[in-house]
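K.L.:
got a predicted model here, sequence first, then my questions.
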Amino acid sequence: MSAGYQHYYVPHQSHWPIVGAAALFLMGYGAAHWVNDDLIGPILLAVGFGLLLLMLFGWFSNVIDESMSGLYSEQMDHSFRQGMSWFIFSEIMFFGAFFGALFYARMISVPWLDGAGDNAMTAQVLWPDFEAIWPLIKTPSGLETHAMPWEGIPLINTIILLVSSITLQFAHMGIEQQKPAQLGFFLMLTIILGICFLALQGYEYVHAYEELGLRLDSGVYGNTFFLLTGFHGLHVTLGAIFLTVIFLRIAVKGHFTAEKHFGFQAAAWYWHFVDVVWLNLFVFVYVL
């Protein structure tokens, strides 16, 4: 046995993954029924979200207990870092698929419907009065909507998330420099900014539905708008939950030190990733 060998802790079997899978299934199934005006949709979605919160709380508790019991070695710490890195990479691929759909619609489908290339006759058959403009505010059925402007709430939310990245960095500096007051203040401020973002996005959705006529059934523009911004809002919600858990661990339990605080770092990585995704959303969904 080499001198550098460290015991690698293998966790016990856990029921939390299947609970998380059931939660995601209920959320997806409920959302699909809600979109189709089925009354059971919102109920299933709420149950799924509640189950997801239960899973996060329970799984976090298990990991925290294992960490504070001294079961983790340096090898386990590397595993956590690799796991979080791959998780964020999977999220990049997730959003990449939706951005790919948006770019395909704008750069290929829209010109094709306008008769680009050798499709002039096909375009006349499919949609004779089609105009190649983006966003598409009119569907083949004649349903018209209005585009969401980038000024106002989208711009305010962009500023909020940019500021939240700065406040989170100050919180990170606070834990590294062993300044608990700075850490607690800026971490709480980051959480508050995230909640403000979600509240404003909710108001934006109400405005889109009631005043702009922008809905999920408003053609490809409505589809891509709500899918991209909606899934991003879900990620902001999860990020705010992560940061809240970290705040409670710091304020109530005093778990982290300047030398050992990967839980904080993992939440910070995730939050900065969410901010970068929003910047791309703001440019390609709202501005261009």
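P.N.:
Received the coordinates, thanks.
K.L.:
please count neighbours and contacts with C-alpha atoms only from this point.
P.N.:
Will do.
K.L.:
quick check: residue 78 is in a helix.
P.N.:
Yes. Under DSSP: H, G, I helix; E, B strand; the rest coil, residue 78 sits within a helix.
K.L.:
burial count for it?
P.N.:
Neighbour count for residue 78, taken as other CA atoms under 10 Å: 12.
K.L.:
and what of residue 174?
P.N.:
With other CA under 10 Å as criterion, residue 174 counts 20.
K.L.:
what sits against it?
P.N.:
180-183 (CA atoms under 8 Å, 6 or more residues apart in numbering).
K.L.:
and those as CSV, adding neighbour count?
P.N.:
Shown next, in CSV, are the contacts of residue 174 (neighbours: other CA atoms under 10 Å):
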residue, neighbour count
180, 15
181, 13
182, 18
183, 25
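K.L.:
my guess is residue 145 contacts residue 209. True?
P.N.:
No. Counting by CA atoms under 8 Å, residue 145 stays clear of residue 209, with 9.7 Å between them.
K.L.:
which of those two has more neighbours?
P.N.:
residue 145 (22 against 13).
K.L.:
show me what contacts the residue nearest the centre of the chain?
P.N.:
Nearest residue to the geometric centre of the chain (CA atoms, centre = their mean): residue 235, 2.1 Å. Applying CA under 8 Å, 6+ apart to residue 235 gives the contacts residue 274.
K.L.:
in addition, the following structure is provided for comparison:
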Amino acid sequence: MHNDTSHHYFVPDPSRWPIIGAVALFALGLGASFTVNGIAAGKFGLLLGVLILLWMLFGWFGDVIRESLAGRYQRREDASFRWGMSWFIFSEVMFFAAFFGALFYVRTISVPELGNEQHQLLYPGFAASWPLATGPGISAPYQAMGPWGLPAVNTLILLSSGATLTWAHWGLLSGQRWRLVFGLGLTVVLGALFLGLQIYEYAHAMNELGLSLASGAYGMTFFMLTGFHGLHVLLGAIMLAVVWLRVLRGHFNAEHHFAFEAAAWYWHFVDVVWLILFVFVYWL
């Protein structure tokens, strides 16, 4: 009897991983609360939360990988995964939209408003220019981070990583595994290089430019946007590294490779966000 599973939807067995993830997040939140209030148990709570979270991630994604290799996911499951990843990236777009909105509000509304004649009595000598050099909330002089030099190099690195990832995707679709392995591995290396240079940039900004979170609105928006983006680069690099390890084990083919596509979507999203960030945070 012919068994066609393409019209069925796979429903997994009840899983323990969601409740374990909730315990991990609770431990992280409790540990963070204790730590900021100087309670010694806070660091233990943070460590415990991280360890439980890592256990949950390895276990849950391991189950998904095993189900995929067993052929449980067909056309309808694939469509669900694609919609899920699309909405996840959309939620990340909204995160960055809020942060860029804060930058826009400060630069085009708040700073000009503070520089008008009515506010000169409250803040004498305030210069309504960007980046702010004087004004309330600025505890020490600083220099703004320029666009050329290290930020431009990092831009080139991240754009190159998008090209190597696309090259790896072509290798997957054409059955050239060597291109897939080399291109994907190179993408991970470029992502790690980007993060390393960003750490160096932060050290340069704090030690030589005097730029910190205490540097008024400019310092806060600079570190908020670049730091949040750096977190996304780290997550994307981890995703691509896991996919690369799976490629080495012979996973994926030209017809079934959504895990690769999902990580690639995320990485290209990170690339686009960096281009916008480079223009509005570093350049303009």
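P.N.:
Nice, I can see it. Source: prediction; values computed, not measured.
K.L.:
quick one: residue 143 of the second structure is in a helix?
P.N.:
No. Under three-state DSSP, residue 143 of the second structure sits outside any helix and is assigned coil.
K.L.:
gap between the alignment partner in the first structure of it and residue 211 of the first structure?
P.N.:
Mapped onto the first structure by TM-score structural alignment, residue 143 of the second structure lines up with residue 146. Distance of residue 146 of the first structure to residue 211 of the first structure, given as CA to CA, to the nearest Å: 9 Å.
K.L.:
just say helix, strand or coil for the residue mapped onto residue 271 of the second structure from the first structure.
P.N.:
Matched across to the first structure, residue 271 of the second structure falls on residue 275, judged by TM-score structural alignment. Put simply, residue 275 of the first structure is helix when judged by three-state DSSP.
K.L.:
could you list the buried residues of stretch 33-47 of the first structure?
P.N.:
33-34, 41-47 (16 or more other CA atoms under 10 Å).
K.L.:
mind checking the longest helix of the second structure?
P.N.:
Counting by DSSP state H, the longest helix found in the second structure is helix 216-248.
K.L.:
which part of the first structure matches it?
P.N.:
With TM-score structural alignment applied, helix 216-248 of the second structure matches the range 219-251 in the first structure.
K.L.:
ok, now stretch 156-169 of the second structure?
P.N.:
Going by TM-score structural alignment: stretch 156-169 of the second structure matches residues 159-172.
K.L.:
gap between the matching stretch and the chain center?
P.N.:
17 Å (CA atoms, centre = their mean, to the nearest Å).
K.L.:
compared with the second structure, how much does it deviate?
P.N.:
Per the superposition on the second structure, stretch 159-172 of the first structure and its aligned residues are separated by 0.3 Å on average (mean CA distance after the TM-score superposition for the first structure).
K.L.:
and that stretch, what's buried?
P.N.:
So for stretch 159-172 of the first structure, counting by 16+ other CA under 10 Å, buried means 160-165, 167-172.
K.L.:
for that stretch, give me every contacting residue.
P.N.:
182-187, 189-190, 193-194, 196-197, 264-265, 268, 271-272, 275.
K.L.:
ok, residue 270 of the first structure to residue 168 of the first structure distance?
P.N.:
Distance, residue 270 of the first structure to residue 168 of the first structure, by CA to CA: 11 Å.
K.L.:
hang on, I meant residue 4 of the first structure
P.N.:
Relative to residue 168 of the first structure, and taking CA to CA, residue 4 of the first structure is found at 36 Å.
K.L.:
do residue 281 of the first structure as well
P.N.:
On the measure of CA to CA, residue 281 of the first structure and residue 168 of the first structure end up 21 Å apart.
K.L.:
repeat that for residue 213 of the first structure.
P.N.:
From residue 213 of the first structure across to residue 168 of the first structure, the span is 37 Å (CA to CA).
K.L.:
got it, and residue 203 of the first structure?
P.N.:
In terms of CA to CA, residue 203 of the first structure sits 25 Å off from residue 168 of the first structure.
K.L.:
leaving out the residues flanking it, which one is nearest to residue 178 of the second structure?
P.N.:
residue 171 (7.6 Å; CA to CA, 6 or more residues apart in numbering).
K.L.:
check which helix or strand the one you found maps to.
P.N.:
Using DSSP states H and E, residue 171 of the second structure sits within helix 150-174.
K.L.:
what is the neighbour count of the closest residue to residue 178 of the first structure other than its chain neighbours?
P.N.:
Once flanking residues are discounted, residue 178 of the first structure sits nearest to residue 258: 6.2 Å by CA to CA, 6+ apart. Other residues within reach of residue 258 of the first structure, judged by other CA under 10 Å, total 14.
K.L.:
ditto for residue 278 of the first structure
P.N.:
Counted with other CA under 10 Å, the neighbours of residue 278 of the first structure add up to 23.
K.L.:
quick check: which helices or strands does whichever strand or helix holds residue 62 of the first structure pack against?
P.N.:
In this assignment (DSSP H and E), residue 62 of the first structure forms part of helix 40-68. For helix 40-68 of the first structure, the elements it packs on are helix 16-35, judged by 3 or more CA pairs under 8 Å, 6 or more residues apart in numbering; DSSP states H and E.
K.L.:
what's the helix it packs on packed up against?
P.N.:
Here helix 16-35 of the first structure touches helix 40-68, going by 3+ CA pairs under 8 Å, 6+ apart.
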